[in-house]
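K.L.:
Need the 3D shape of this:
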Amino acid sequence: MAKKINEFLAGLPMTMVSGVFLLFALVPHLMNEFGGAESHVAFFPFDPAWVTIVISGIPLLYLAIWRVIYNPGISKISSALLICIAMVAAIAIGDLFAAGEVVFIMAIGALLEEATTNRAKKGLKKLISLAPTKGRRLRHGKEEQIPAEEILQGDLLRILPGETIPVDGKIIRGETSVDQSIMTGESLPVDKGVGEEVFCGTINCFGAIDISATKVGEDSSLKKLIRMVQEAEYKQAPMQRIADRVASWLVPVALLIAVLAYIFTGNIVTAVTVLVVFCPCALVLATPTAIMAAIGQATKHGVIIKSGEALEKMGKVDTIAFDKTGTLTCGRLEVSDILTFDETLSEMSLLSLAASAEAKSEHPLGKAIVAYAKTKGVAFGESTSFKMTTGKGIFAEVQNRRLLCGNEKFLNENGVSIDETILSVLEQLRTQGKALILVAERNQCIGVIALSDVLRPQAKNIVSRLSDMCIRTVLLTGDHKRTANYLANQVGISEVRAELLPEEKVRSIETLQGEGRKVCMIGDGVNDAPALKTADVSVAMGSMGSDIAVDAADVALMSDDISKIPYLKRLSNATVKTIKASILLSMCINFVAILLSLMEVLTPTTGALVHNAGSCFVVLIAALLYDRKFE
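P.N.:
Reported below is the predicted structural model:
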């Protein structure tokens, strides 16, 4: 009950009410200070500052007491405790406006900080929803649907086309292509045959397969992925207020100066004034206001920053780890090369034949070839006798020509021999990380169409700019080593770690952190979520990235423009500098105010106004961040 009341009073609506009553109290208190007027507005039977004290003071008092009771060691002493002491002292001498002002400023600071640190928690729920709930078990020659949690190691399972694989396993019968982007981030379905491993949560695209369960329940790959995200989320501590970091010495010093002031002046008002001006309100506002301005600045540029901690840490980042697919590349396949091995056949003719044959195919490579032919305005005819061999290729008749389109194994199985010259060309294309569709007719390979993920045009420039800023760049990807190395060479990344599962990406991040590096991870897939959570700062590609990756990340690039990464780095550096400048200014103002208080120039009310002016200066300096140019 007490917690609910506290949350209600600390909310934005009641804080606004608190501010209105503080304004009502301000005018008569100033008149009383300088002209001897009544200390409250005529139409109020009480000083309106009491309302501010109750609304904004109770949550602060609750926080101070809670920390004294539950926080360990020196962390029991907080800025909330100092302000509560000042509030009680001001009330004791009858200066209610001063008491109300310090607690109201703290309430505003708490709201600003809460606004900068709230994070969406939907990502983990979505990740959990990907976990399969049922499996098709084969027992005594019969199929039975059972809950996924009842599947045991060694059980024989049948996975039909389009179904999600319920556990980790090994294929014992059948061939297929598996979409395992959830685990590895690979942009292409991976062809799988007998003896190869499949992972929980991945999707069987084409053929029916039978698998033997190898890892079930909490040991499965997807469950480990979920667990890693949960653990990383738990480890992410919220940003601690700077004022609370120094409260261990701030409170004793304030009390000591106030006591000495009373001893030497004999004036309790002077002692209370010292406590009021010592309150770290400007210090509390310095961080959240600068962060709010920076977040607003970033939002204008399509960069969504979820917390102040992300900005603070981004300023310290010295290593950026990139995922490949959907990050440095666009995440879509396009035809990159068309090579003919028949002198009578042109490239466009080969494309026309391949597109005609693949027109009825559901395979992503076939669809990409057809889409490319359409963009080139290539005419292609109707195919007949279409037949697809899952995970290998297709047969079709086009214009009375019997064509085979598929991989080397498929062509060899159908009596097509491939000579050494062609094999060397194919090997060269593979070293560039390209997927290949071979086209054959009359037992002869007549050409090859290569496809590759499209490199973002600005990727090379971004890596170069980061290098100029002394930022180390690393490529972490689930793709094959040859694909990863080829792309890394194109963009200028020298450090490559390929063929990584999600837990291996996490270990790579932890290894870099173990070297004393501050790591920023940039990714877009579900498989990137644990690494995004483990990194010191994480950035997700917002418009095309998975919801889970976006929710797991600290920053989202809504336009998928990675050129914003250097901008984000410069913005975070400027934000940290602004916060430090604001803290220095607030401390200087407090120091001057303390001297004026000891000289009895300031009273609790005028002291509160001076220290309020310091808070306004801090907000003004922070606001300048909003319109600064960082491009």
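K.L.:
alpha carbons only for contacts and neighbour counts from here, please
P.N.:
OK.
K.L.:
Against residue 235, how distant is the residue nearest the centre of the chain?
P.N.:
Closest to where the C-alpha atoms of the chain average out (CA atoms, centre = their mean) is residue 553, at 0.9 Å. Residue 553 sits 14 Å away from residue 235, going by CA to CA, to the nearest Å.
K.L.:
hang on, the earlier thing: helix, strand, or coil at the spatially closest residue to the residue nearest to the centre of the chain that is not a sequence neighbour?
P.N.:
The spatially closest residue to residue 553, leaving aside those adjacent along the chain, is residue 538, at 4.9 Å (CA to CA, 6 or more residues apart in numbering). At residue 538 the chain is in strand, as set by DSSP: H, G, I helix; E, B strand; the rest coil.
K.L.:
I'd say residue 538 and residue 550 touch.
P.N.:
No - between residue 538 and residue 550 there is no contact under CA atoms under 8 Å: 9.4 Å.
K.L.:
Which one's more surrounded, these two?
P.N.:
residue 550 (30 against 27; other CA atoms under 10 Å).
K.L.:
Now that one. Nearest residue, chain neighbours left out?
P.N.:
Using CA to CA, 6+ apart, the closest residue to residue 550 is residue 540 (5.2 Å).
K.L.:
Go ahead and confirm the one you found touches residue 523.
P.N.:
Yes - between residue 540 and residue 523 a contact is recorded at 5.2 Å, counting by CA under 8 Å.
K.L.:
so what sits against both of the two?
P.N.:
Listed as contacting both residue 540 and residue 523 by CA atoms under 8 Å, 6 or more residues apart in numbering are residue 549.
K.L.:
So what's the residue count around the closest residue to residue 444 other than its chain neighbours?
P.N.:
Setting aside the residues directly before and after it, residue 444 is nearest to residue 416 in space (CA to CA, 6+ apart), at 5.5 Å. Counted with other CA under 10 Å, the neighbours of residue 416 add up to 18.
K.L.:
Equivalent analysis for residue 415, please.
P.N.:
So residue 415, with other CA under 10 Å, has 11 neighbours.
K.L.:
distance of it from residue 235?
P.N.:
58 Å.
K.L.:
Also residue 367?
P.N.:
43 Å.
K.L.:
Who has more neighbours out of these two?
P.N.:
Comparing residue 367 with residue 235 by other CA under 10 Å, the one with more neighbours is residue 367, at 18 against 11.
K.L.:
Isn't the more buried one up against residue 357?
P.N.:
No - Residue 367 is beyond contact range of residue 357, at 10.8 Å (criterion: CA under 8 Å).
K.L.:
Please give the structure of this sequence too, so both can be compared:
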Amino acid sequence: MPSRPCPVCGSDVDPIRAPAVVAYADGLRYLCNRECRTRFLEGERTHESFRPPVIVAPRKDPHTGIIRTHDPAALDPLSRPEQPEIHEVSPPWIGLGAAGVGAILSFFGAVPFVAMASAAATLASVIAAAFGSRLAQRDIGAAAWLAAPLGASLAAVGALLGTLEGAETWASLFGAAFAAAIVNGRIFLDERARQPIDHALANLTALLPEKARVPVDEGSHGELALSEVDAAGLRTGEEVLCIAGEVVPVDGVTLGGSASVLPHPAARLPVTRRAGEPVLAGARVTEGALRLVATRVGPERAIARAARFGTDAGPKTSPGVRRAQRVSFFGGLLAALAGVLALGMGAGLPAALSAVGAVLLAAPLVSLWRAATLPLAAAGASAAARGITFASGAQLERAGRVGVCALSTRGTVTEGEFEVMELHPTGGANAARVLSLVTGAENAVGDTPIGRAIARYAKSENVAPAMVRRAQRLPGRGVTALTPDGESLVIGNRQLLLDEGVSIAVADDEAGRAEARGDTVLFVGIDGRVRAVLALSDPVRPGSRAAVQRLFDLGIEVVLLSGDHRTTAATLARQIDVVNVRAELLPEARGDEVRRLRDTGVEVAVVGHPDSEDTALAEADTAIILGAAGAEGDGRTVALTTHDIRDAAGALFIAHAAREVANRATLVAAIAGSLVIVAAALAFAGPAAAALAGALIDAYALPSGARLLRRVDLRVPAPA
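P.N.:
Sure thing, here's the model as predicted:
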């Protein structure tokens, strides 16, 4: 076979010895290495020689911008968003230089003119610091931000007055200049501490495209009319079309089409999204086309919300942030009172001004605010990059308080896809007839995992489904129907057959053996007598044991909620080392069980799917919904792009880590700051010592968000 160009880098590739191959419906793509394969799946196809056939070329009206096409694949992808440039934070050389000049001149402070020049240089350094970061001032508030610069200014004025009066030496001028340099350093430290979080958030929002395609109408000849609009102007409920190579601009639910999608920013392997499935803004379509309806737009998109986790107002405000606001407010009052005390105790105006300046320099108001807010923003950014979306900063912190996690068995701990292991007839029943009736009844009540498994088994046994009548599905219990001969047909668990007056005594031993293996057992009753036992296997998901261990490591108690018989549930629980099991629960009873867990006074999380665990999820303090990122949710929701329980455990790890880091940094800043403020008010610490102590507090508290980013990167690998 002749060589082919690699569609990514253009290198010649021997099709027979190609290191990587991607199969599409229209043919194979041969790539020169795995890195090119990854880039190809992400949409990079610079040297792609094959183009899908186009039925009718798209036509764009030059006046309205509307495109008409029969085939969305004929469109060229919209331009990709560019990654933001990363700029390193520069040290505040102007402020430091001015402080250095003030320090040098202080040695000659005996000369009045030189003393005034030293104080002026120190004040210039303070002014440079005060206006060095307008963004930080907006975040924190002018009062908290200007406390330290004001303290350095008062120290400089007090030192100058004392020197001119002959009551102070050059040391006070030097101390004021040193304090001004420290203030500049603290501002630089704040900017450096914010930078990793700002970059993480910017990388997320930069993924979101500026343009989107909106369907306008469909012509009589099957043409699809599309209009290119600004993504910022989209509204909830509008439809959007995305083709291969494009990034989804909104959170939404697929209306039609089928496409391979990289479901979240850190994803490396594409998944298929079909009608009815949610899609997260920032997902990249690698093949096919999606038509979806927007559920969240603009700043409410999941990956855009993380930037506001530390600044949300109202009910979305994190309790930790509210505490930091109160501590900052009362800390400011404490600093003011301490300043008044110092002013009253000072032996003269210069000493009093220096004492007040020392108090303001010691107050760690910026540290308190950053310690409470930066970990939340860092956690939100880390989670969103991994396809984990929290409803708000308040919900993230609430998830960090979870002490009990309830896991549904079917589809959460297990794969959710059954296989029939055996059909054991009883009482001389004909196995083929029983299987035919069961298959017909399951088909009649709709598509279910158990129904699909029975249909596959019947097909393998060459058994056709019977035409049953009056089939009715009873959630969590089974199916009832009438056979073609008018006999009653009951398929379900023990309780359903007993409620229908069917004794299961003759089949109980066989059922017990299947349940001891961890199989789900269905009894089949025909005309008031049990006629067969069906054993179905639903294997434990890979990673379920690791997820449970992570929850144990967080100090979270794990409870297994199951509708299966207690023997089956206990067997599954042993495989993942869970001791606390609630078995034989109907769907509506699981909500009551979660409510009882909450009544013990502990925060409860429930992990499950919305279609099968609605009642349990509704009663949870934190509802972790698998595969629901992009869909609508309430303020208690943590939504995942995947169905992997390990990501649910990862979400709780991120939330617990964020709360732990924020609480520790806030506590250290509050206690240490209070001690230094008292020492400064009692004249035990001058401006230089107070500024240095404040800088040490900042050095610990400000990088709390950056430390959390590194911790999450080490402990929570990005899901595929």
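K.L.:
For the residue nearest to the centre of structure 1, list the residues it contacts.
P.N.:
Residues near residue 553 of structure 1 by CA under 8 Å, 6+ apart: 529, 532, 533, 537, 538, 539, 540.
K.L.:
sorry, back to before: aligned counterpart of the residue nearest to residue 553 of structure 1 in structure 2, please.
P.N.:
Here residue 538 of structure 1 is matched to residue 623 in structure 2, going by TM-score structural alignment.
K.L.:
roughly how far apart are its match and residue 634 of structure 2?
P.N.:
Applying CA to CA to residue 623 of structure 2 and residue 634 of structure 2 gives a distance of 9 Å.
K.L.:
Let me see the ranges of the strands in the stretch 101-250 of structure 1.
P.N.:
134-139, 142-147, 156-159, 168-173, 176-179, 190-192, 197-198, 203-204, 209-215 (DSSP state E, counting those that start in this stretch).
K.L.:
and those strands as JSON lines, adding distance to residue 371 of structure 1 and mean neighbour count?
P.N.:
Output for these, formatted as JSON lines (distance: least, CA to CA, whole Å; neighbours: other CA atoms under 10 Å):
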{"stretch": "strand 134-139", "distance to residue 371 of structure 1": "35", "mean neighbour count": "19"}
{"stretch": "strand 142-147", "distance to residue 371 of structure 1": "39", "mean neighbour count": "12"}
{"stretch": "strand 156-159", "distance to residue 371 of structure 1": "30", "mean neighbour count": "22"}
{"stretch": "strand 168-173", "distance to residue 371 of structure 1": "32", "mean neighbour count": "21"}
{"stretch": "strand 176-179", "distance to residue 371 of structure 1": "20", "mean neighbour count": "24"}
{"stretch": "strand 190-192", "distance to residue 371 of structure 1": "21", "mean neighbour count": "18"}
{"stretch": "strand 197-198", "distance to residue 371 of structure 1": "30", "mean neighbour count": "22"}
{"stretch": "strand 203-204", "distance to residue 371 of structure 1": "23", "mean neighbour count": "24"}
{"stretch": "strand 209-215", "distance to residue 371 of structure 1": "29", "mean neighbour count": "22"}
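K.L.:
will you turn these into JSON lines that also has distance to residue 303 of structure 1?
P.N.:
Below are those laid out as JSON lines (distance: least, CA to CA, whole Å):
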{"stretch": "strand 134-139", "distance to residue 303 of structure 1": "39"}
{"stretch": "strand 142-147", "distance to residue 303 of structure 1": "42"}
{"stretch": "strand 156-159", "distance to residue 303 of structure 1": "41"}
{"stretch": "strand 168-173", "distance to residue 303 of structure 1": "37"}
{"stretch": "strand 176-179", "distance to residue 303 of structure 1": "30"}
{"stretch": "strand 190-192", "distance to residue 303 of structure 1": "34"}
{"stretch": "strand 197-198", "distance to residue 303 of structure 1": "36"}
{"stretch": "strand 203-204", "distance to residue 303 of structure 1": "32"}
{"stretch": "strand 209-215", "distance to residue 303 of structure 1": "40"}
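K.L.:
For residue 583 of structure 1, find the nearest of those.
P.N.:
Comparison of the strands of the stretch 101-250 of structure 1 against residue 583 of structure 1 by CA to CA identifies strand 176-179 as nearest, at 52.0 Å.
K.L.:
Does anything pack onto that closest one? Which helices or strands?
P.N.:
strand 190-192, strand 203-204 (3 or more CA pairs under 8 Å, 6 or more residues apart in numbering; DSSP states H and E).
K.L.:
Output the residue interval of structure 2 matched by the longest one.
P.N.:
Strand 190-192 of structure 1 corresponds to no residues in structure 2, going by TM-score structural alignment.
K.L.:
Likewise for stretch 144-161 of structure 1?
P.N.:
Using TM-score structural alignment, stretch 144-161 of structure 1 lines up with nothing in structure 2.
K.L.:
before we move on, back to that, among the contacts of residue 553 of structure 1, which pair sits farthest apart?
P.N.:
Farthest pair in those, by CA to CA: 529 and 537, 12.2 Å.
K.L.:
Comparing these two, which residue is more hemmed in?
P.N.:
Neighbour count, other CA under 10 Å: between residue 529 of structure 1 and residue 537, residue 529 has more, with 34 against 25.
K.L.:
wait, is that one part of a strand?
P.N.:
No - going by three-state DSSP, the assignment for residue 529 of structure 1 is helix, not a strand.
K.L.:
ok, it to residue 236 of structure 1 distance?
P.N.:
Residue 529 of structure 1 sits 14 Å away from residue 236 of structure 1, going by CA to CA.
K.L.:
what do you get for residue 456 of structure 1?
P.N.:
Counting by CA to CA, the gap from residue 456 of structure 1 to residue 236 of structure 1 is 32 Å.
K.L.:
Show me which of those two is the more surrounded one.
P.N.:
residue 456 (17 against 12).
K.L.:
Give me the number of neighbouring residues for the residue nearest to the more buried one when sequence neighbours are not counted.
P.N.:
Spatial nearest neighbour of residue 456 of structure 1, excluding adjacent residues (CA to CA, 6+ apart): residue 329 at 5.0 Å. For residue 329 of structure 1, the neighbour count with other CA under 10 Å is 19.
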